[in-house]
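Model the structure of this input:
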Amino acid sequence: MTRLALLGGEPLLTPAERPKWPNITEEDIGAVTALLRRGEITYNGSEGEVQALENGYRERLGAAHALAVNSGTSALHSAFFGLDLRPGDEVIAPAYTFLATAMPVFTCNGVPVLADVDPDTGILDPDGLAAHLTPRTKAVVVTHLMGFPADMERITAFAREHGLAVVEDCSQAHGAECSGRPVGRHGDVAAFSLQAKKQVTAGEGGVLVTDDRRIYERAVMLGHCIDRGEEDVTSDEYGAYGRTGFGLNYRIHPVGAALARGALARLDTVLTGRERNYGRLGALLDDIPGITPPVRQRHVDRVAHYVSYQPLYVAEELGGLPVDVFTAAVRAEGVPLTRPTSPPLHREAAFRSPSWHPGTYHPGDNTYRVYRGDEFPGVDAYIARALRLPTYSDERPDLMDAWAEGIRKVVTHAEELRDRHAAGALAA
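Sure thing, here's the model as predicted:
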């Protein structure tokens, strides 16, 4: 092949246009315009576009209850509140996830206890859960990372054995399936984010789903009141408190609900396009040393590729070529390859500083966990190898083929790159 662009040659590819997302359609614009013309810009109960969105999630997932809220974080907060956590209750959470998976536990007076992930997937490792059990453990929360489902059969079996609740963070995995069921239908309660990058988007929004009436009523009380509270909080335990709730306002905006309803109707089309693109790319990467497609474990029935497709780097197949040198060389060829940038939770100040705590506990309380930042080898192994490529929803076989050729060109020149790097002619 021709000389590498990183070493002065011509790039193999002209960088493609960025993926168009979110995909706002004329139907979406029409639905929003109709709301504005009717002056329908807020609801007090489950009605109109909010009711339609909630019905859509109930019907798609076969869930008894769905509650639309103003963000995925609010959905997770509502889920943890729904579990009725008490001061000092512990929730096992993956160390590698978005902060909203764990941080709302603090606001419920609980304690997130971080656990390691599978080094091949970055997803909570069922084999490591037992090490974190204490008499205070109340629940496990799991993230379906980048649209790849966790092994929910093993996680829920562990939870049932030990009397724990299971919260599914499905924020990155709308439409994913595992072990014969959609994500969101394996645990006790699930949260979906409708943020702008998600497969179903409201711009900002979220949805909680559960079959558990008590969890649902508590979730309603946390973020709703008046009409919605009186409609849905009817049990002997909580019925008297539905009107006031707990003073928060987690209602989703009707405009966001309308956008999400339209996106939910298109979800399968979006996922099919992504599956075809990255199925094709994965087959091509299988034949290229130094890089492998994301690991798809046996329990996974359907992947809902999120904002990034994350193959893994295999440095030993390229003689130990540093991942940053490989990434820079691939990018120079016009392939938009990057690496993850968000630190895992155990390296964030909230989990490393004994002098800070966002909840009700005081520094030094033995319920608060402080991490050094090197406790989780699975997290470190995954981050060291994970790569990122942008996700396209419209079918782009030409682009997938071009990316593979750009990567193959760099792999062909791996020895030259290693020599240049060893001689100090390339940055690490």
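
Every contact and neighbour count from this point should use C-alpha atoms.
OK.

Tell me where the longest helix sits in the protein.
The longest helix of the chain (DSSP state H) is helix 267-285.

Show me the longest strand that occurs in this structure.
strand 137-143 (DSSP state E).

three-state assignment of residue 92?
strand (DSSP: H, G, I helix; E, B strand; the rest coil).

okay, now it: neighbour count?
Look at residue 92: counted by other C-alpha atoms under 10 Å, it has 24 neighbours.

which residues sit in contact with it?
Neighbouring residues of residue 92 by C-alpha atoms under 8 Å, 6 or more residues apart in numbering: 112-115, 129, 132, 137, 139-141.

go again using 7 Å as the cut-off
Residue 92 makes contacts with 112-115, 139-141, as judged by C-alpha atoms under 7 Å, 6 or more residues apart in numbering.

can you check residue 333 too?
5, 11-13, 406.

what does residue 101 give?
Per C-alpha under 7 Å, 6+ apart, neighbours of residue 101: 76, 169.

hang on, the earlier thing: can I get the contacts of residue 333 in a markdown table including neighbour count?
Listed next are the contacts of residue 333 as a markdown table, based on neighbours: other C-alpha atoms under 10 Å:
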| residue | neighbour count |
| --- | --- |
| 5 | 18 |
| 11 | 20 |
| 12 | 22 |
| 13 | 16 |
| 406 | 21 |
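
Restricted to helices, list those.
residue 406.

quick one: secondary structure of the residue positioned nearest the centre of the chain?
Among the residues of the chain, the one closest to the centroid is residue 172, at 3.3 Å (C-alpha atoms, centre = their mean). Taken by three-state DSSP, the conformation at residue 172 corresponds to coil.

One more, so I can put them side by side:
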Amino acid sequence: MTSTGLAATAPAIDHPQQWPVYDGQAVARATDLIRAGRTFDYRHGPEIAEIEQLFADHLDGRHVLAVNSGTSALLAAYYVLGLGPGDEVLVPSLTFLATASPLFVLGATPVLCDSGSANGNVTVASLAERITSRTRAIAVTHLFGHPCPMAEIAQLARERSLALIEDCSHAHGSTIDGVPVGTFGDLAVFSIGGLKLVSGGMGGVLACRDTRHYDLACLLSSFRQRSNLTVRDPALRRLADVGLGGNLRISPVAAVLASSHMRRLDALVRAKHDNATALVAALCTHPGIEGLGVAAGHTMGGWYDIVLRVDPLRAGFDRDDLVAALKRHGVRAGVPQTAPLHRTSVFTGARPPTWHAYSPATLRRRFTYAPEDLPVSARLHDEWISLPATYFNEPQEDLLGAYRRAAERALSDLAATR
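Prediction:
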């Protein structure tokens, strides 16, 4: 035993390559593009058309534009809605920063909303109480792959004449009563970069219900060839030679890599579900440790993070104790990087928004939050532990067994110190 009363550091667990992993066909296609010098596409070549069609088929025929990141897709979504100075958009505090930060570019103001305790998703009540005469839109994040209550949120948006944007960057393959997320709002955004279940390294997707939104997004993303080919409205197509000031194109290399994952989406979702639920079950044998709630009729899809909650009063130890114990036994445990935005310096008043293009006194007030303003978001993040989901997108029996054994030893160590 160490001086802390816990077992000494155990041998490291052998981990496979971290996601994204690509099969031979995807690597060959990407290599062919590189050798041919086709790492960019100003038009609408087959690689770009392929990833867009795969998402369109998945999303019930939505108009789909592939861009260079999920952040760019969110910027395009807010841009096509005409958001600008004085406009407010309701966003969750518990989300990746890009759900809010593109609004700064447009001069609009993100208004942060609190979470529900079941899984951290924004609540309808928190959204409703923050609507003002300046509110123009609602943006929701399907956090870690947990679908938000979209029927209720969509009803609220309709009743208050607000646009609705779904940030599905964590939720590839998540469904509500068999219907994929990304089809409930006016606009939907997916990241297809980084560690996402569908990843081309860097990329994003914007899915539009309305053809005008799609046309405007094309013009923001691509001037000349692409917009001339795909913008439907002749009046808007006249702007194609100059575009609308952006250059958000995805690389064909990223597109073919993401397409290889998208074609395997159902199999990837099944493997992720089996692995994640087994890991959660291994830790939830201890009182006070529980997985996040999945509502009836909802499926998790991408499981961007495998997150559990530690109730220190019931468990006899806190989140940090469990993370440390798991790490000692080789588990790459940690704290979710998706943290409450209202705790960041931009939203605490530590750095007033003088950097914002439009920063009158009213804007400064709207950017300033105290920790107690959104208490559930803050408390949840303090109690959450994350397991490394990116190793579990495919069957991993050996790693799963090693993690189960490590969890048993870690919990035994903690029990010995109580």
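
follow-up on the earlier one: what residue in the second structure is paired with the residue nearest to the centre of the first structure?
Alignment note (TM-score structural alignment): residue 172 of the first structure maps to residue 170 of the second structure.

OK, contacts around its match?
142-145, 196, 302-304.

same question, residue 206 of the first structure
For residue 206 of the first structure, the contact set (C-alpha under 7 Å, 6+ apart) comprises 68-72, 75, 192-194.

what does it align to in the second structure?
Correspondence of residue 206 of the first structure to the second structure, assessed by TM-score structural alignment: residue 204.

Distance of its match relative to residue 108 of the second structure?
22 Å (C-alpha to C-alpha, to the nearest Å).

Now check the first structure for the residue matching residue 279 of the second structure.
Under the alignment by TM-score structural alignment, residue 279 of the second structure pairs with residue 281 in the first structure.

no no, residue 19 of the second structure
Using TM-score structural alignment, residue 19 of the second structure lines up with residue 21 in the first structure.

which residue packs closest to that match, ignoring adjacent ones?
The spatially closest residue to residue 21 of the first structure, leaving aside those adjacent along the chain, is residue 197, at 7.2 Å (C-alpha to C-alpha, 6 or more residues apart in numbering).

That neighbour: how many residues sit nearby?
Around residue 197 of the first structure there are 16 other residues, counting by other C-alpha under 10 Å.

What's it aligned with over in the second structure?
In the second structure, residue 197 of the first structure lands on residue 195 (TM-score structural alignment).

Please verify my assumption that that match contacts residue 20.
Yes - counting by C-alpha atoms under 7 Å, residue 195 of the second structure touches residue 20, with 6.1 Å between them.

what touches both of those two?
With C-alpha under 7 Å, 6+ apart, residue 195 of the second structure and residue 20 have no common neighbours.

And the helices in the stretch 1-150 of the first structure?
Taking DSSP state H, counting those that start in this stretch as the test, the helices found in the stretch 1-150 of the first structure are 26-38, 48-61, 72-82, 103-107.

Please read the previous query as pertaining to the stretch 301-428 of the first structure.
Under DSSP H, counting those that start in this stretch, the stretch 301-428 of the first structure gives helices at 323-332, 349-352, 377-385, 397-412, 414-422.

Mind checking those for the one nearest to residue 62 of the first structure?
helix 377-385 (33.7 Å; C-alpha to C-alpha).

how about the closest one, which residues of the second structure does it hit?
Under the criterion TM-score structural alignment, helix 377-385 of the first structure matches residues 375-383.

Also stretch 101-112 of the first structure?
Using TM-score structural alignment, stretch 101-112 of the first structure pairs with 99-110 in the second structure.

Also stretch 136-154 of the first structure?
The alignment of stretch 136-154 of the first structure onto the second structure (TM-score structural alignment) spans residues 134-152.

Need the contact partners of that stretch.
Contact with stretch 134-152 of the second structure is made by 86-92, 95, 120-121, 124, 162-168, 170-171, 174-176, 181, 184, 294, 298, 300-305, as judged by C-alpha under 7 Å, 6+ apart.

And the residues you listed, which of them are buried?
By neighbour count, with 16 or more other C-alpha atoms under 10 Å, the contacts of stretch 134-152 of the second structure hold 86-92, 95, 120-121, 124, 162-168, 170-171, 174-176, 181, 184, 298, 300-305 as buried.

Restricted to strands, list the residues you listed.
Judged by DSSP E, strands contain the following of these: 88-92, 163-167, 175-176, 298.

Take those residues and write them to a markdown table, including distance to residue 150 of the second structure.
Output for these, formatted as a markdown table (distance: C-alpha to C-alpha, whole Å):
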| residue | distance to residue 150 of the second structure |
| --- | --- |
| 88 | 20 |
| 89 | 17 |
| 90 | 15 |
| 91 | 14 |
| 92 | 14 |
| 163 | 13 |
| 164 | 10 |
| 165 | 11 |
| 166 | 9 |
| 167 | 12 |
| 175 | 11 |
| 176 | 8 |
| 298 | 11 |
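
of those, closest to residue 386 of the second structure?
Nearest to residue 386 of the second structure among those is residue 92, at 19.5 Å by C-alpha to C-alpha.
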